[in-house]
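Undergrad: Got a predicted model here, sequence first, then my questions.
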Amino acid sequence: MNTNTQTTRLYHSTLSPFCRKVRLVLAEKKIEVELVEEKYWENPPDLKRRNPAGKLPVLRHRGHMLAESQAIVEYLDEVVADPALMPRQPLDRHEVRRLCAWFDDKFNSEVTQPIMNERVWKKITRSGYPDSRAVKDGLRAIKEHIDYLTTLLEARRWLAGNAISLADFTAAAHFSCLDYISDVDWDRSEAVRDWYATIKSRPAFRSVLADQVPGIHPAPHYAELDFG
């Protein structure tokens, strides 16, 4: 057996919510993975060879190169059946996919991207100073999203229903990036805070909570399961 082609390897960026989503699902499925940090902003020559779109994450699994975070995690849920992270009923599956899209599209564009771009990526890539207006817009938008999640959690144990799903890991990936830099008002909703504390306490989160980004220190409560 050629171990080089069989090793599961994730090309990722530590504070990317899309990469974190894949990391969390890999860990939940107990799939051992080698993490390879990529400075995608430097346009590494091999990135487009692995993914013609030139984006992260890229997962090498069973000798295949897989791209796009949602496609990757659904693939993983199909090839490693236990634990199941997609429900069986079509309407329930739709709700999981709807919420995954909510976070990867709407939440990302309104909250994660503007805040992380200004407070993290400009510093890492040395591409200018933070735009305080963009950060304020993101902080204002996150309140509306937290309020929406509160309404969901009033009727459900998890975001998409009564079982944990890809929707929870997608949402947690985004929140964890923002929580690293202490940009989530956890006091706004006890329901959302309890939901995040519960998923944060899962073994799958251990690697993410151990992350350290050079030059950017995590919030004091970041790795505390009870928020310190």
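TA: Yep, it's here. Keep in mind that what you see is a predicted model, and the values were worked out from it rather than measured. Numbers count the residues shown, from 1 in each chain.
Undergrad: okay, CA-based contacts and neighbour counts for the rest of this
TA: OK.
Undergrad: buried residues in the longest helix seen in the chain?
TA: When the chain is parsed with DSSP state H, its longest helix is helix 132-153. By neighbour count on 16 or more other C-alpha atoms under 10 Å, the buried set for helix 132-153 is A134, V135, G138, L139, I142, K143, H145, I146, L149, T150, L152, L153.
Undergrad: take a look at this one as well, against the first:
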Amino acid sequence: AAGTGGQNGTLSRERSGGHAVESFTDQNVRTAEQLAENVTATDPNRLAYLSPALAKDARLSGTPAVSVRAAFGGGRSPYLTALLVDYGTDARAYGGVSYGPTPVCYGQGVPGDTGCARLAEHVTVTAPYKIITRGWIDVRNRHSASRTDLLREGRFYDFDFDLQPTDYVVKAGHRIGVVLISTDRDFTLRLPAGTGVSVEPGDSSVELPLVGGRSALG
């Protein structure tokens, strides 16, 4: 398991138990991509847990879920964000398209529609990691979206929430990572920085929708 101050821990197949506590401090400037990027270095604004390198390709198809035992204190951010990350240098879809300069016409145009379009190509980028999917919880609404329950500062609670559904193949030699942060700059409100989040990794877990079950990890 990781130590305090944003060191990296191991993503293992079984819960380790125990009550070791690891901590990070929320910030509201860097994006989730920036916080997930360099897991070879420590980072005080996140906790990261990585699997061993995969022996073979593993397909994730469905809805990942996390259970995190954590305590909040010393700030205003109520968010807990989990990132599921593919670590391994590869060419991946970048999430956009590029359009060629020459239009292709399919028939006679009409007013407002020329009958022509430009061919589109998916954009790829070679990078050492990619966020596969992510999920969020407002810890004040841990029981229901319609019910607010304030937290007692420094007290540990169990937070269970889903990540966004996905269908993704993690290639052999890559590592699966779970990164915990608070503010997700692109998807949550950006409240003042400084909230402290303490996590008990031994009593936390992630459930992955692996096609073929556990044996798919080799």
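TA: Right, received. Where do you want to start? All values derive from a computational prediction rather than experimental measurement.
Undergrad: overall similarity of the pair, as a TM-score.
TA: Here the TM-score for the pair of chains, by TM-score structural alignment, normalised by the length of structure 2, is 0.21; 83 aligned residues with a C-alpha RMSD of 5.9 Å.
Undergrad: coming back round to it: any chance of TSV for the buried residues of helix 132-153 of structure 1, columns distance to L91 of structure 1?
TA: Converted to TSV, the buried residues of helix 132-153 of structure 1 look like this (distance: C-alpha to C-alpha, whole Å):
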residue	distance to L91 of structure 1
A134	36
V135	36
G138	31
L139	32
I142	27
K143	28
H145	23
I146	24
L149	19
T150	21
L152	16
L153	18
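Undergrad: Quick check: the farthest pair among those?
TA: A134 and L153 (28.6 Å; C-alpha to C-alpha).
Undergrad: list the contacts for V104 of structure 2?
TA: Applying C-alpha atoms under 8 Å, 6 or more residues apart in numbering, one finds that V104 of structure 2 lies in contact with C116, A117, R118, L119.
Undergrad: quick check, nearest of these to A82 of structure 2?
TA: L119 (36.4 Å).
Undergrad: quick check, that closest one in a helix?
TA: No: looking at L119 of structure 2 with DSSP: H, G, I helix; E, B strand; the rest coil, it is strand, so not inside a helix.
Undergrad: and the strand or helix carrying L76 of structure 1, what other elements does it pack with?
TA: Assigned by DSSP states H and E, L76 of structure 1 belongs to helix 69-79. Helices and strands touching helix 69-79 of structure 1, by 3 or more C-alpha pairs under 8 Å, 6 or more residues apart in numbering; DSSP states H and E, are helix 17-28.
Undergrad: Next, the angle helix 69-79 makes with the helix it packs on.
TA: Interaxial angle, helix 17-28 of structure 1 versus helix 69-79 (axes from the mean of the first three to the mean of the last three C-alpha atoms, to 10 degrees): 10 degrees.
Undergrad: For helix 17-28 of structure 1, name the packing helices and strands.
TA: Using 3+ C-alpha pairs under 8 Å, 6+ apart, helix 17-28 of structure 1 is in contact with helix 69-79, helix 166-180, helix 206-209.
Undergrad: list the buried ones in the helix or strand just after the first one?
TA: Yep, that's helix 69-79 of structure 1 we're talking about. Using DSSP H and E, the helix or strand that directly follows helix 69-79 of structure 1 along the chain is helix 90-101. Buried residues in helix 90-101 of structure 1, counted by 16+ other C-alpha under 10 Å: R93, E95, V96, R97, L99, C100, A101.
Undergrad: Not counting sequence-adjacent ones, nearest residue to the fifth one?
TA: Spelled out, it's L99 of structure 1. Setting aside the residues directly before and after it, L99 of structure 1 is nearest to A167 in space (C-alpha to C-alpha, 6 or more residues apart in numbering), at 5.6 Å.
Undergrad: Run a quick neighbour tally on the one you found.
TA: If you count neighbours by other C-alpha atoms under 10 Å, A167 of structure 1 ends up with 26.
Undergrad: Please apply the same query to G96 of structure 2.
TA: 10.
Undergrad: what comes up buried for the longest strand seen in structure 2?
TA: Criterion DSSP state E: the longest strand present in structure 2 is strand 79-105. By 16+ other C-alpha under 10 Å, the buried positions in strand 79-105 of structure 2 come out as Y79, L80, T81, A82, L83, L84, V85, D86, Y87, G88, D90.
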